[in-house]
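> Here is my input, please return the structure:
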Amino acid sequence: MPPAQAAPAPAGGTYHNAVTDGYSIDFPDPAVMRGKDGKFYAYSTGGPYDEQGAASDPVRMASSTDLTHWTKLGAPFVVGRNWPSWVTTTSGIWAPDIRYINGKYVLYFVGPDTTASSEGFDPAIGVATSDSPAGPWKDAGAPLIPARKNTGAGWETVIDPAQFTDTDGSRYMYWGSYGTGVWLVQLSADGLHSVTAPRQVATSRFEGAYVVKRDGWYYLMASSANCCAGPTTGYTVFAGRSKSPWGPFLDRDGVSMADSRAGGTIVVAQNGNRWVGVGHNSIVVDRTGQDWMTYHAVDRNQPYLQVSPGFTMRPMLLDRLDWINGWPIVRGGAGPSDDVEQAPVTTSALLDQKFDGASAGVKVLAGGLAVQPSDTKSDSGGFAALTGTSVAVSSKAPPQDVRAQADVRVPASGGSVGVTVRYADARNNVRAVV
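Prediction:
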């Protein structure tokens, strides 16, 4: 087997972990996405912003233009305003997961203490929607995945939601943690309801699931070990893959993540620098198409909140995610970074063109192109409406290497919309049609 080679670092600026430094000392279980407005948005389990605990929110939101500098947006839910009725008002909110589905931003989250009982820790997974990634958010009014009673005492660990949309448009929800394992249901087309019975896909060794599809494989990434043991935290992200979203998810050695002696191929683990307890990840893609993993970690030199030695701080880290020999691995196997690193490429002269003003930068060759004002229902800004058999081209010359991206809508009455990249002749172009 040839030696593994990591992908070259993209050109751009630089950054240094933790990327939430200067915004918050704690940002566990991060979920990150790029909004239709071009900004990036991050959501985390609730907690303090500073070491003294003087400021905190039950769940946190932040925005960024470059993935490496973050600005506070506050909390999506506030008691007395839009707090979910099925979550007790003294509860925090955990492990949010953010998606864009059918023109809506959809926020999945955990209510660890609910009105299902008076026992405490009877967790359930909720869902809220918004026209904007910054809110305001409207809770669905009832859990998506209700609290589930154990066969014995207590409640199942219905936490850590991760939504996944397949290439055929079908939608799924993965969730679960220690004690009861990782589970899966199929969701309705709007992502707001479950439509199948739950099925277990990974043993109780794992939590914090996240699923992506690549080259025909479904990859289940999940974390294992104690998330919050200060400088001795051993949290690690593992992966298995399957030809079906339902599993079985096998590691590189062919061992299932659902076996009693569970398999799992390491995606990121501590490497000897100050970062330990690296886990509970999400993935975001930069403008070059490079994958980046966001995850929390513990600084072994400064692990605890000052006012409470038992509270482990977990800021958010960002590192390049490579794919080597069919498996995801952070920085080619180098693990979490603690030096100056090449930053993601988050702007593009070609991809960041907007259909605003008088269609500057766009030439209509056939049919009609009408510039429309900001679409508040999708937070997308201005957009182009094509009529007839329309052909429009960008007048900006692309760079040598091109990545094209387009958000398109086909009317319910039918028709098609396509994007052609670097057209030379009928046999020398790249074309995608919806």
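
> contacts and neighbour counts: CA atoms only from here.
Will do.

> can you give me the end-to-end distance of stretch 90-108?
End-to-end distance for stretch 90-108: 19 Å, by C-alpha to C-alpha, to the nearest Å.

> scratch that, stretch 122-134
28 Å.

> And that stretch, how far out from the chain middle?
Chain-centre distance of stretch 122-134: 14 Å, with C-alpha atoms, centre = their mean, to the nearest Å.

> And stretch 86-104, by the same measure?
Worked out by C-alpha atoms, centre = their mean, stretch 86-104 lies 13 Å from the chain centre.

> What of stretch 239-247?
For stretch 239-247, the distance to the chain centre is 18 Å (C-alpha atoms, centre = their mean).

> and what of stretch 25-33?
Using C-alpha atoms, centre = their mean, the offset of stretch 25-33 from its chain centre is 10 Å.

> got the contact list for that stretch?
With contact meaning C-alpha atoms under 8 Å, 6 or more residues apart in numbering, stretch 25-33 is reached by 20, 40-51, 60, 94-99, 208, 279-284, 294-297, 313-316.

> Likewise for stretch 175-188?
Here stretch 175-188 makes contact (C-alpha under 8 Å, 6+ apart) with 156-162, 170-174, 193-209, 246.

> what about that stretch, start to end distance?
So stretch 175-188: terminal residues 16 Å apart, C-alpha to C-alpha.

> One more: stretch 229-240?
End-to-end distance (C-alpha to C-alpha), stretch 229-240: 26 Å.

> Next: stretch 225-244.
26 Å.

> same deal with stretch 285-301?
31 Å.

> this one as well, want them side by side:
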Amino acid sequence: MKFFKHIQNPFFFLALLTTCFSFAQKRPVTHDPVVAKQGDVYYLFCTGPGITSFTSKDLKTWTQADPVFAKAPDWALTVAPGFNGHIWAPDISFHNGIYYLYYSVSAFGKNTSAIGLVTNATLNPTDSNYKWTDQGIVIQSVPNRDLWNAIDPNLIFDEKGTPRLAFGSFWTGLKMVKLNPDLKKIAQPEEWTTIARRDRKGDLEDSEAGNAAIEGPFIFKKGDYYYQFNSWDYCCRGEKSTYKLMVGRSKSVTGPYVDKKGLELAKGGGSLVIEGNKNWYGVGHNSVFTFDGKDYTFMHGYDASDKALPKLIVKEVTWVDGWPTVKPMD
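Prediction:
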């Protein structure tokens, strides 16, 4: 989520995100969506107060549900002074009978950030075992120590079952780090990889994100390849949003990931998957999941008829010559 430094009025944007939409809707107000399916219900989680959530039976009509957190974690204010309860860019996985929901706490345009983890045995709020339990901080970035930003997490397992967390926004790009088997902390000795980056101005203070506009990694395994999706340019600016979705692939989860031309994503490469048009602005920050034998990507964008609010976009992914393809925005 996000580099809000260039938003003229970020607090107006945040106020919009707090609006309650409890009725069924085709395109709910959504930012940075991820989805899991339990039984016959799809559960969507996205940026918002306490982690906003929605449910659906058909991936078409969505109803808002209770947030994950009734109140933000107590540690959030110590990480990000000025934190206002909006939790960014969740990531959902089901592993060994438990749902793992990673999330981001940060301040606008700064790397005073941390990725936390909350777990649950079920996503069904009517189940007696339903309870979100916060596991605390997994990774934290600190200005003047780290030239990376601990937001936008995504959990991925390699072919041996080793867990790694991809994450990052602006600064020196997107990172991947090996986790402990319990998925709660960085493994020792530490194993770090830069999986994607764009050029960053060299004369910036460590606390400034700069113009290296890349964020939101999501790794999806298909066949022999791991596909890294990420978003270039700027979100959160209504009709001025320039977000676009890019991709590269690798036979190793840690890379190097390369685009269709063979250029490494860690050296500025990336092949376009989808971007906005005259009807939709700033399409990006996606996730990819397989449901009932079909691959889907979930992302957000700004409908030209309602420029102020990011909306959910769901598209089926097809594969052409080993590369993900989606239909352009209508």
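
> Superposed, what's their TM-score?
Laid over one another, the chains give 0.79 as their TM-score (TM-score structural alignment, normalised by the length of structure 2), with 282 aligned residues with a C-alpha RMSD of 2.3 Å.

> Let me know the secondary structure of the equivalent of Phe45 of structure 2 over in structure 1.
Correspondence of Phe45 of structure 2 to structure 1, assessed by TM-score structural alignment: Tyr43. Under DSSP: H, G, I helix; E, B strand; the rest coil, the three-state class of Tyr43 of structure 1 is strand.

> and Tyr43 of structure 1, how many neighbours?
Neighbourhood size, Tyr43 of structure 1 [other C-alpha atoms under 10 Å]: 29.

> does it really touch Arg60, like I thought?
Yes: the pair Tyr43 of structure 1 and Arg60 qualifies as a contact (C-alpha atoms under 8 Å) at a distance of 5.5 Å.

> Strands of the stretch 1-150 of structure 2, start to end?
Ranges of strands in the stretch 1-150 of structure 2, per DSSP state E, counting those that start in this stretch, are 34-38, 41-46, 48-49, 52-56, 63-65, 86-95, 98-105, 113-120, 133-141.

> residues touching the equivalent of Ser287 of structure 2 over in structure 1, list them.
By TM-score structural alignment, Ser287 of structure 2 lines up with Ser282 in structure 1. Ser282 of structure 1 sits next to 30-32, 210, 293-295 when contact means C-alpha under 8 Å, 6+ apart.

> List buried residues within the residues you listed.
30-32, 210, 293-295 (16 or more other C-alpha atoms under 10 Å).

> export those to a markdown table and tack on distance to Phe238 of structure 1?
Listed next are the buried ones among the contacts of Ser282 of structure 1 as a markdown table, based on distance: C-alpha to C-alpha, whole Å:
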| residue | distance to Phe238 of structure 1 |
| --- | --- |
| Pro30 | 17 |
| Ala31 | 17 |
| Val32 | 19 |
| Tyr210 | 10 |
| Met293 | 13 |
| Thr294 | 14 |
| Tyr295 | 13 |
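
> re earlier: show the buried residues in the contacts of stretch 175-188 of structure 1.
Counted by 16+ other C-alpha under 10 Å, the contacts of stretch 175-188 of structure 1 give 156-162, 171-174, 193-194, 198, 200-209, 246 as buried.

> Please flag which of the residues you listed sit within strands.
Counting by DSSP state E, the part of those found in strands is 162, 171-174, 200-202, 207-209.

> Could I get the buried residue list for stretch 253-267 of structure 1?
255-259, 262-267.

> Chain neighbours aside, what residue packs nearest to the aligned residue in structure 1 for Ile139 of structure 2?
Matched across to structure 1, Ile139 of structure 2 falls on Ile145, judged by TM-score structural alignment. Leaving aside its sequence neighbours, Ile145 of structure 1 sits nearest to Ile125 (C-alpha to C-alpha, 6 or more residues apart in numbering; 5.0 Å).

> Report the separation between the one you found and Tyr108 of structure 1.
Per C-alpha to C-alpha, Ile125 of structure 1 is found 7 Å from Tyr108 of structure 1.

> Name the residues contacting each of those two.
Residues touching both Ile125 of structure 1 and Tyr108 (C-alpha under 8 Å, 6+ apart) are Pro161.

> Would you map the strands across the stretch 201-350 of structure 1?
207-214, 217-224, 236-242, 265-268, 275-285, 291-299, 304-305, 308-312, 316-324, 327-330, 341-342.

> Quick one: closest of those to Ser130 of structure 1.
strand 275-285 (20.3 Å; C-alpha to C-alpha).

> Superpose on structure 2 and give me the mean offset of that closest one.
Overlaying structure 2 shows strand 275-285 of structure 1 at a mean distance of 1.2 Å from the equivalent residues (mean C-alpha distance after the TM-score superposition for structure 1).

> Could you check the angle that strand makes with strand 316-324?
70 degrees (axes from the mean of the first three to the mean of the last three C-alpha atoms, to 10 degrees).

> In structure 1, which residues correspond to the helix ranked longest in structure 2?
For structure 2, the longest helix by residue count, based on DSSP state H, is helix 10-17. Across structure 1, nothing matches helix 10-17 of structure 2 (TM-score structural alignment).

> Show me what that helix is in contact with.
By C-alpha under 8 Å, 6+ apart, helix 10-17 of structure 2 touches 4, 29, 48-49, 86, 236, 308-309.

> Thr14 of structure 1: neighbour count?
13.

> For it, give its distance to Asp322 of structure 1.
For Thr14 of structure 1, the distance to Asp322 of structure 1 - C-alpha to C-alpha - is 18 Å.
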